[in-house]
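A.B. asks: quick one: sequence plus predicted model below, questions after.
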Amino acid sequence: MLTRKQKEEIVQKLRKEFEEVPAVFVTTFRAMTAEESNELRKKLREKGARYQVVKNTLLRRASSGTPAEPLQEFIEGPTGVAICYEDPVEVAKVLVEFAKEHESLINRGGVLGGKPLEAASLEALAKVPPREVLMAQLLGLLQAPMAQFVQLMAAVPRNFLFALNAIKEKKAEEAA
């Protein structure tokens, strides 16, 4: 049983994290073994997130008045939160894949940039390519017009040379 002071410390710590992190995801777990829980925590830690089981009342208190306040609509049953410190897309992928492999975990939703995410939106977020791929695609889109312009400008003298060469060959045939 937690003392009042311990509960206050948990609420203060969560509140501080909720104000700083880009995303928080809420899950419900039923009959999750310690081994499964450790596996989930390890996978999330590798992606820059922390998974914590929190009492619903403490989670409601900690999230109220923060960008994570929309979490309150997803709090139901035994609740765990995945707090993202880095890329929310990678964390969403881990949660969705883990939920598919283990029936004991149910993704309820979350908050991304202060906006609520339903469970379906969480799955859609998990399908987004990694940040590096998106950056490469954007770079390709930005470079394409310039590359086409360079090719176009190089084609003008090249085509002129082909025309001159054709004229030279035609005159060589007429002379012979």
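C.D. replies: The structure has been received and is ready for your questions.

A.B. asks: drop to CA atoms for contacts and neighbour counts, all remaining ones
C.D. replies: Will do.

A.B. asks: show me where the chain has strands.
C.D. replies: In the chain, the strands defined using DSSP state E lie at 23-29, 49-53, 79-84, 105-112, 115-118.

A.B. asks: and the ones you listed as CSV, adding mean neighbour count?
C.D. replies: Output for the strands of the chain, formatted as CSV (neighbours: other C-alpha atoms under 10 Å):
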stretch, mean neighbour count
strand 23-29, 25
strand 49-53, 19
strand 79-84, 24
strand 105-112, 23
strand 115-118, 20
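
A.B. asks: also this one, for the comparison:
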Amino acid sequence: MTREQKTELVAELKQKFETTPYFYIVSASGMNSAETSNLRRMCYERGVEYRVIKNTLIKKALEDQEVDYAPFNDNVLKGFSGVMFHPESGKVPAQLIKDYRKKSGKDKLQFKGASVDASLFIGADQIDRLIALKSKQEMLGEVIAILQSPAKNVLGALQSGGHKLAGILKTLSEKEEQAA
């Protein structure tokens, strides 16, 4: 790869890291071509972009970002690295990694680190935590449901109370008519 190609790739990666809030760094070393093909197929099916990139190029692309990715330099950007990008969810790549490992063996695809909405997750023990994360849409849905709940309760009480009040008034008016 020429110096110009590397510069172009770093610029492209910088843009990708800026615009994609969810990316994972994994190690797929020791995988044969069939296993790698399986991984790429799973990524494609789930809308995950997977690219194998040299660690030095990843480091250069992460240097000028708003988020401090320095913790990645110590453990994450060592050895063979592949980057998984997903534009909408921080959960999808984590689930993909877990599913792939269950299917192909725990030693085949190693999770090294991730950035989810500028929060860093480092180490294989973080994968279950990432799967449990809720997306922004899920959290907004829960907040809206919580906010709507009291309003629905008040409306329900007013409507049922209104029916009761109308029934009482009707009964009283009928009693007055019978008494007269």
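C.D. replies: Ah, there it is. Not measured: the values here are computed from a predicted model.

A.B. asks: as CSV, the strands of structure 1 with distance to residue 97 of structure 1 would be great.
C.D. replies: Formatted as CSV, these follow (distance: least, C-alpha to C-alpha, whole Å):
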stretch, distance to residue 97 of structure 1
strand 23-29, 13
strand 49-53, 15
strand 79-84, 14
strand 105-112, 10
strand 115-118, 16
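
A.B. asks: residue 162 of structure 1 is nearest to which of these?
C.D. replies: strand 105-112 (57.9 Å; C-alpha to C-alpha).

A.B. asks: longest helix of structure 2?
C.D. replies: If you go by DSSP state H, structure 2 has its longest helix at helix 136-179.

A.B. asks: give the equivalent position in structure 1 for residue 150 of structure 2.
C.D. replies: In structure 1, the residue matched to residue 150 of structure 2 (TM-score structural alignment) is residue 145.

A.B. asks: kindly apply the preceding question to residue 78 of structure 2 instead.
C.D. replies: Aligned by TM-score structural alignment, residue 78 of structure 2 pairs with residue 76 of structure 1.

A.B. asks: surely that match and residue 57 touch.
C.D. replies: No - counting by C-alpha atoms under 8 Å, residue 76 of structure 1 does not reach residue 57; the two are 10.5 Å apart.

A.B. asks: ok so, going back, contacts only, for the match of residue 78 of structure 2.
C.D. replies: Listed by C-alpha atoms under 8 Å, 6 or more residues apart in numbering, the contact set of residue 76 of structure 1 reads 28, 56.

A.B. asks: try it again with 10 Å
C.D. replies: 26, 27, 28, 56, 108 (C-alpha atoms under 10 Å, 6 or more residues apart in numbering).

A.B. asks: also residue 20 of structure 2?
C.D. replies: 85, 86, 87, 88, 89, 115, 116, 117.

A.B. asks: ok, 7 Å please
C.D. replies: 85, 86, 87 (C-alpha atoms under 7 Å, 6 or more residues apart in numbering).

A.B. asks: residue in structure 1 paired with the last one?
C.D. replies: Taking TM-score structural alignment, the alignment pairs residue 87 of structure 2 with residue 85 from structure 1.

A.B. asks: tally of neighbours for that match?
C.D. replies: The local packing of residue 85 of structure 1 (other C-alpha atoms under 10 Å) involves 18 other residues.

A.B. asks: isn't it up against residue 49?
C.D. replies: Yes - using C-alpha atoms under 7 Å, residue 85 of structure 1 is in contact with residue 49, at 5.5 Å.

A.B. asks: wait, which of the strands of structure 1 is closest to residue 16 of structure 1?
C.D. replies: Among these, strand 79-84 sits nearest to residue 16 of structure 1 (C-alpha to C-alpha), with 11.6 Å.

A.B. asks: how much does the closest one stray from structure 2?
C.D. replies: Compared with structure 2 after fitting, strand 79-84 of structure 1 has a mean deviation of 1.3 Å; criterion: mean C-alpha distance after the TM-score superposition for structure 1.

A.B. asks: nothing else from me, thank you.
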